[in-house]
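Engineer: next input, structure requested:
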Amino acid sequence: MVDSLRDQLLKSGIVKQLKDEKRQQQPAPKPNAAFAGGKPPHKPPHQPKPARSGEIDLAKAYAIRAQTEAQERKRAEQEAAELARIKRERKAKVQQLLEGQALNKADVDQVRHFEYGGKIRRVHVDTHQLADLNAGKLGVVQNAGRYVLVTQAVAEQVREVDPHLVALLVNPAAVGVDEDGIPDDLMW
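Structural biologist: All right, here's what the predicted structure looks like:
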């Protein structure tokens, strides 16, 4: 069986020799009148020092910090839950507004491009819808990843609920229209 290094040193006597040498180097304690029997007097158990005003011990500081962090996490979770609830309510209201209001047609021959979310998007329209869309009589609303063609009134109602969902609503007063009925801002 293999002995540990400590066991080997104890068996060889080197450790004992080192302890003896240290004892010889230290001066012997002077006899004191208080140690009459050779034993030190009985000391009362250790009492913690009273904390100075303004100081708190480390354990209390960690407990306060943990409690504060827990409160902050709880508050952040509550805020996130509230934002999610508001978003769900808006989505449901927009869905209700768009129900039965979509003017998209399956067999159309033209595409209207527009910028939304930093990218060029498109909606398929017929000739009459294209003219109305460019004149501001129709609008485009994003719903569930699709672009829905709706009347201007519905687009305005959606804008009141959530303005980010209105993908295209031309304001004819703000944009000039050329002879083809295409707004000037679309010339690329």
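Engineer: CA atoms for contacts and neighbours, from now on please.
Structural biologist: OK.
Engineer: next structured bit after the helix or strand encompassing residue 15?
Structural biologist: Using DSSP states H and E, residue 15 maps to helix 14-25. Sequence order places helix 58-98 as the next helix or strand after helix 14-25, per DSSP H and E.
Engineer: what's that next one packed up against?
Structural biologist: helix 152-161 (3 or more Cα pairs under 8 Å, 6 or more residues apart in numbering; DSSP states H and E).
Engineer: how far away is residue 141 from residue 22?
Structural biologist: Distance, residue 141 to residue 22, by Cα to Cα, to the nearest Å: 89 Å.
Engineer: hmm, I typed the wrong one, I wanted residue 7.
Structural biologist: Applying Cα to Cα, the value for residue 7 to residue 22 is 20 Å.
Engineer: would you work out how far apart the start and end of stretch 141-153 are?
Structural biologist: First-to-last residue span, stretch 141-153, Cα to Cα: 12 Å.
Engineer: residues of it that come out buried?
Structural biologist: Residues of stretch 141-153 classed as buried by neighbour count (16 or more other Cα atoms under 10 Å): 141, 142, 147, 148, 149, 150, 151, 152.
Engineer: quick one: residues in contact with it.
Structural biologist: 95, 98, 101-104, 123, 136-140, 155, 158, 165-169 (Cα atoms under 8 Å, 6 or more residues apart in numbering).
Engineer: gap between it and the chain center?
Structural biologist: A distance of 30 Å separates the centroid of the chain from that of stretch 141-153, by Cα atoms, centre = their mean, to the nearest Å.
Engineer: run this one through as well so I can compare:
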Amino acid sequence: MSSLRDQLLKAGLVTEEQVKKAETKPKPSGKPRKNNKNKSKPQTGQTQSAAKAKKRELTDLERFYKERDSTEKAEKEEQDRQRKEAARVRKQNRAKIGALIRNNMQNDEAAELRYNFVVGSSVKYLFVTEAQQELLSAGKLAIAFLGEKRCLIAPEVADQILEIEPSRIIIRFEPDSE
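Structural biologist: Next comes the predicted model:
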């Protein structure tokens, strides 16, 4: 029976040089090796530098994640602040517009003429007097909404409302200038 060395040489898995090198290596002593599960320090200089590099990369990665998290948190706080500020401004504008309409409303509770007008694709109406109907047709009155209520207001007040909130619905009849 041939030895393992001869079999490996015949198979071409090792060379003569490798065999000689293996034979000159000191054989391990019969002492059992300690099994260190907590290998905190690498054995060689090369593995120590690799471990330090790995530790530095983890630190850099952790720093990156912390910076990213703090940046995301700051952006979210800024968005929340802007959203709250916008809500505060909208509420303040609604209050100003409501006060303008209430203080300048020219509706007459005794009005009996139905005045129809179009908002989007629906037809709305408002009861007006004969004089108010003529003023609406001449463009000297406008219609604004205060909640669900339709209110007659002066065109100057309508302009003030549109300055505060340009998207506000104001109905005006513009007479043809011929």
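Engineer: before we move on, the earlier item: JSON lines for the buried residues of stretch 141-153 of the first structure, including distance to residue 68 of the first structure and secondary structure?
Structural biologist: Converted to JSON lines, these look like this (distance: Cα to Cα, whole Å; DSSP: H, G, I helix; E, B strand; the rest coil):
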{"residue": "141", "distance to residue 68 of the first structure": "44", "secondary structure": "strand"}
{"residue": "142", "distance to residue 68 of the first structure": "42", "secondary structure": "strand"}
{"residue": "147", "distance to residue 68 of the first structure": "46", "secondary structure": "strand"}
{"residue": "148", "distance to residue 68 of the first structure": "47", "secondary structure": "strand"}
{"residue": "149", "distance to residue 68 of the first structure": "50", "secondary structure": "strand"}
{"residue": "150", "distance to residue 68 of the first structure": "50", "secondary structure": "strand"}
{"residue": "151", "distance to residue 68 of the first structure": "51", "secondary structure": "strand"}
{"residue": "152", "distance to residue 68 of the first structure": "50", "secondary structure": "helix"}
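Engineer: now the residues you listed as JSON lines including distance to residue 48 of the first structure?
Structural biologist: Below are these laid out as JSON lines (distance: Cα to Cα, whole Å):
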{"residue": "141", "distance to residue 48 of the first structure": "71"}
{"residue": "142", "distance to residue 48 of the first structure": "68"}
{"residue": "147", "distance to residue 48 of the first structure": "72"}
{"residue": "148", "distance to residue 48 of the first structure": "74"}
{"residue": "149", "distance to residue 48 of the first structure": "77"}
{"residue": "150", "distance to residue 48 of the first structure": "77"}
{"residue": "151", "distance to residue 48 of the first structure": "79"}
{"residue": "152", "distance to residue 48 of the first structure": "77"}
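Engineer: so of the contacts of stretch 141-153 of the first structure, which ones are in strands?
Structural biologist: 123, 138, 139, 140, 166, 167, 168 (DSSP state E).
Engineer: quick check: the helix holding residue 15 of the first structure aligns to which part of the second structure?
Structural biologist: Using TM-score structural alignment, helix 14-25 of the first structure corresponds to no residues of the second structure.
Engineer: what sits up against that helix?
Structural biologist: So helix 14-25 of the first structure is contacted by 9, 10 (Cα under 8 Å, 6+ apart).
Engineer: kindly report the same for stretch 98-109 of the second structure.
Structural biologist: Taking Cα under 8 Å, 6+ apart as the rule, stretch 98-109 of the second structure contacts 128, 129, 144, 146, 151, 152, 153, 154, 157, 161.
Engineer: farthest pair within those residues?
Structural biologist: Pairwise distances across the contacts of stretch 98-109 of the second structure (Cα to Cα) peak at 24.1 Å, for the pair 129 and 161.
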